[in-house]
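> prediction below, plus the sequence it came from.
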Amino acid sequence: MAAHQPLPSQPAPVTQRGIFRWLHENLFSTWFNSLVTLIVGYFLVTTLVPMIDWAFFSAVFVGAGADACNPDGACWVFIEQRFGFFIYGFYPQELRWRPTLAFVLFALAVVPPFLPSPPRLRRWIGIFGLTGLPIGAYILIAGGFFGLEPVRTSQWGGLMLTLILSYVGIIAALPIGVVLALGRRSEMPVIRGICVIFIEFWRSVPLITILFMASVMLPLFLPDGVSFDKLMRALVGIVFFQAAYMAEVVRGGLQAIPKGQYEAAEALGLGYWRRMRLIILPQALKIVIPGIANTVISLFKDTTLVLIIGLFDLLGAVKSTISDPAWDNVMAEGYLFVAFCFWVFCFGMSRYSHGIEKKLDTGHAK
């Protein structure tokens, strides 16, 4: 009698491997999930396919003017023709190399810290990004130094102005917010009261009102002969407004630090400022990285409100061009371009914050 021979191994059924298994587990696991999948699929096919055709296949990307556009597709010629204005605003064309160089310096200050490099180099790059970059960028863009031709701030605009408002707002609001957060937790009633009033006042007023006040009312309180241009007044309002929100984010991080950390710092004999600088703040700021990133992204999007006081940021530059009779019916293309630019920068800042969290190991995984 022949010995029992086991059957050779058989491959898994087709529905239990590869793409079919993924579809079954994620899209068609139950009758309800299957119904939802079919409805969403129908919506995507009937909506996305015409949109993709309009945006890419039937679109016109290069041309001499509006006459080259296809009425059945997107007119990206509009973006191509006005791209310089959308990026630099009214900045003189022959001097645009200066803000372009400032953009390059900004990229050099932001990107290298996430590349393999010595810690000392990353530290110096960070110091340059916080101190040298704002000074160097101002000299390049504003001019008036080292033989550079001056350019009035009224000529600044487009994406360049959006980046200036957001970057200066971030760099200035963070340290002010840290000081306000420490002051709100101070044991001195006067300091604590001043910080509380400042934070609650600025958080209780809409940014659009602050911009109006900074543009119209602030000059009335300045001494005779002292004046700030419209951009500087807008920056003051944005910085104070965001500093109040940043203070509450930082205060949340300070409250999350265990009491034992404060007691341990005191036991080492450290003074108040050394305790905060060396022990408490580094831990608190790591904890609130997501909150800081959220505030920064919110600030970047809120810069569009400067349009109401006559500053032409990216959105303002696009809106002013759309009203040109030579470019009618390009509203969708203009706003899609603005949305894409904001998405790129906001998504980049979000990933940047996630990278910082990963490098600093702030997940507190168990």
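Received the coordinates, thanks. Numbers count the residues shown, from 1 in each chain.
> could you use CA atoms for every contact and neighbour count after this?
Fine.
> and the helix or strand hosting residue 240, what does it pack against?
Element membership of residue 240, judged by DSSP states H and E, is helix 230-256. With contacts defined as 3 or more CA pairs under 8 Å, 6 or more residues apart in numbering; DSSP states H and E, the packing partners of helix 230-256 are helix 158-184, helix 189-204, helix 207-212, helix 281-287, helix 289-302.
> the structure to be compared is supplied as follows:
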Amino acid sequence: MPSGGAAFVQTESHPAQPAPITVRGPLAWMRANLFSTPGSGLLTLLAVAFVAWVLPDLVRFLFTDAVWSGDAAACRAKVDGACWAFIAQKFQYVRYGSYPETQHWRIDLTEAIGAVLIVWLLWTSAPKRNVAALLFFIVYPVFAFFLVRGSDLIGLPIIDTSLWGGLFITLLMSVVGIVVSLPVGVLLALGRRSALPIIRTVSVAFIEIVRGVPFITVLFMANVMLPLFVPEAWTPDRLLRPLIGTALFASAYMAEVVRGGLQAMPRGQTEGAQALGLGYWQSMRLIILPQALTTVIPGIVSTFIGLFKDTTLVAIVGIFDFLRTLESARLDPNWGGPTITTTSYVFAAMVYWIFCFGMSRYSQYTERRLKAGRAH
């Protein structure tokens, strides 16, 4: 302060200065995520070296030297590139199986409506999501069944399930398994923690027996053994049997994931619900389950992803899923070539990766949104 007692006051504001590049920005991100420690930096350099070594040949095989159109002769003449012309030629079969070509619009319409309902249901800011849930879980299954299978009552020819196949079957089994396994898994998890001995014993027995046998065994039991225990007139459809087996198998694993979330809930949550006068089902629906399911979102999505990939095993019981139809298509003698098999498996890997990556990213988005909500 000057000797006269006057003080200097700053009357002009200075513009805000950007954060240093070492604190915020691409360099800061690389430093925090790729070079945070010497070991992390070494792994980053090794990964970059590996990508630099593999990527040129991969790009050359998939794009530069690939055959995009033509016939089998064009693919045989070019042995260093993928034969995407084969995928284009067989795409209808891989997509629909042996479903009659003139009726493909029924599958397209079913999948389009299902996709709209799923987007509506998963879009967190969409209006009337309860209506979307009602349509998707109750109305849509009935509508889709009659549309795809057909019925004389609505003037559509009946298409036997033995003709269903391809990517459509994979999506069908995955969606049914996911939709059924979550609520059934929640009920099994609650049953395993029940104070009633009969309910607890039945739940534990079901979970442990199903989890103790391979998925293939469950499929064989559903497809081969089940018809032996019921009258012939009551035998479920050949496609319905593995659908039920898949859903029950996934439910057993889902029950253990949900049970982990329930055990992670502090006892104070239950006591608080009781203090508010809430009954068992009210406290579970309004307080306990929402928090428990939020806690185990990674485990739930991991189970969904595993189920989506495990649907390939239904080929063992004669169901022509996506991978089985691709296998059948590549055995066509008219399309023999040195890169047909590799192209088929690369295409299959890309399709499975797209769906699994999408589920994974959505789960991460949901986790971030819920964490932000809890932070406020």
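Perfect, I can see it now. Small disclaimer: the values here were computed from a predicted structure and weren't measured.
> tell me how the two chains score on TM-score.
Remark: TM-score between the superposed chains equals 0.87 [TM-score structural alignment, normalised by the length of the first structure]; 351 aligned residues with a CA RMSD of 2.9 Å.
> the helices and strands packed on helix 230-256 of the first structure: which one's closest to residue 103 of the first structure?
helix 158-184 (8.6 Å; CA to CA).
> in that closest one, what's buried?
158-174, 176-178, 180-184 (16 or more other CA atoms under 10 Å).
> equivalent analysis for stretch 340-359 of the first structure, please.
With burial defined by 16+ other CA under 10 Å, the residues of stretch 340-359 of the first structure counted as buried are 342, 346, 349-350, 352-354, 356-357.
> distance to residue 266 of the first structure for the helices and strands packed on helix 230-256 of the first structure - can I get that in a markdown table?
Formatted as a markdown table, those follow (distance: least, CA to CA, whole Å):
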| stretch | distance to residue 266 of the first structure |
| --- | --- |
| helix 158-184 | 16 |
| helix 189-204 | 21 |
| helix 207-212 | 40 |
| helix 281-287 | 14 |
| helix 289-302 | 26 |
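> residue 40 of the first structure is nearest to which of those?
It's helix 289-302; of these, that one is closest to residue 40 of the first structure (CA to CA) at 30.3 Å.
> that closest one vs the second structure, average offset?
Overlaying the second structure shows helix 289-302 of the first structure at a mean distance of 0.8 Å from the equivalent residues (mean CA distance after the TM-score superposition for the first structure).
> so that helix corresponds to what in the second structure?
Using TM-score structural alignment, the residues of the second structure aligned to helix 289-302 of the first structure are 297-310.
> buried stuff in that stretch?
In stretch 297-310 of the second structure, counting by 16+ other CA under 10 Å, buried: 297-305, 307-308, 310.
> need the max-distance pair from those residues.
297 and 310 (19.7 Å).
> on that earlier part again, out of the helices and strands packed on helix 230-256 of the first structure, nearest to residue 309 of the first structure?
helix 207-212 (6.8 Å).
> what sits closest to whatever residue of the second structure lines up with residue 60 of the first structure if chain neighbours are left out?
Alignment note: residue 60 of the first structure maps to residue 67 in the second structure; criterion TM-score structural alignment. Spatial nearest neighbour of residue 67 of the second structure, excluding adjacent residues (CA to CA, 6 or more residues apart in numbering): residue 83 at 5.0 Å.
> my guess is that neighbour meets residue 340, correct?
Yes: using CA atoms under 8 Å, residue 83 of the second structure is in contact with residue 340, at 6.1 Å.
> more neighbours, those two?
Ranked by neighbour count (other CA atoms under 10 Å), residue 83 of the second structure and residue 340 place residue 83 first, with 33 against 25.
> any idea what that one aligns with in the first structure?
Checking TM-score structural alignment: residue 83 of the second structure goes with residue 75.
> next one: residue 180 of the second structure
Residue correspondence, TM-score structural alignment: residue 180 of the second structure in this structure matches residue 172 in the first structure.
> centre of the chain versus stretch 157-173 of the first structure, how much separation?
10 Å (CA atoms, centre = their mean, to the nearest Å).
> and for stretch 305-315 of the first structure?
17 Å.
> re earlier: from residue 307 of the second structure, how far out is the match of residue 60 of the first structure?
34 Å (CA to CA, to the nearest Å).
> over to residue 116 of the second structure?
For residue 116 of the second structure relative to residue 307 of the second structure (CA to CA), the value is 22 Å.
> hmm, back to that, the helix holding residue 240 of the first structure to helix 289-302, inter-axis angle?
Calculated by axes from the mean of the first three to the mean of the last three CA atoms, to 10 degrees, helix 230-256 of the first structure forms an angle of 160 degrees with helix 289-302.
> next one: helix 230-256 of the first structure to chain centre, how far?
15 Å.
> average offset of that helix relative to the second structure?
Mean for helix 230-256 of the first structure is 0.9 Å (mean CA distance after the TM-score superposition for the first structure).
> that helix vs helix 189-204, what angle?
Going by the same axes, to 10 degrees, helix 230-256 of the first structure is angled at 120 degrees with respect to helix 189-204.
> can you list the buried residues in helix 230-256 of the first structure?
Going by 16+ other CA under 10 Å, helix 230-256 of the first structure has these buried residues: 230-231, 233-254.
> stretch 26-39 of the second structure too?
Judged by neighbour count using 16+ other CA under 10 Å, the buried positions of stretch 26-39 of the second structure are 34-35.
> measure it end to end?
20 Å.
> list of residues touching that stretch?
Stretch 26-39 of the second structure is touched from outside by 21-22, 40-41, 44, with contacts defined as CA atoms under 8 Å, 6 or more residues apart in numbering.
> ChimeraX command for the buried members of these?
Buried residues among the contacts of stretch 26-39 of the second structure (16+ other CA under 10 Å), as a ChimeraX selection:
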select :41
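> contact partners for the closest residue in space to residue 299 of the second structure that isn't next to it in sequence?
Of all residues not flanking residue 299 of the second structure in the chain, residue 257 sits nearest, at 6.1 Å (CA to CA, 6+ apart). Shown in contact with residue 257 of the second structure (CA under 8 Å, 6+ apart): 296, 299-300.
> related to what we said a few turns ago, residues near the match of residue 60 of the first structure, how many?
24.
> that one reaches residue 77, doesn't it?
No: Residue 67 of the second structure is beyond contact range of residue 77, at 9.6 Å (criterion: CA under 8 Å).
> tell me how far the counterpart of residue 212 of the second structure in the first structure lies from residue 241 of the first structure.
In the first structure, the residue equivalent to residue 212 of the second structure is residue 204, according to TM-score structural alignment. Separation of residue 204 of the first structure from residue 241 of the first structure (CA to CA): 10 Å.
> likewise for residue 233 of the first structure?
12 Å.
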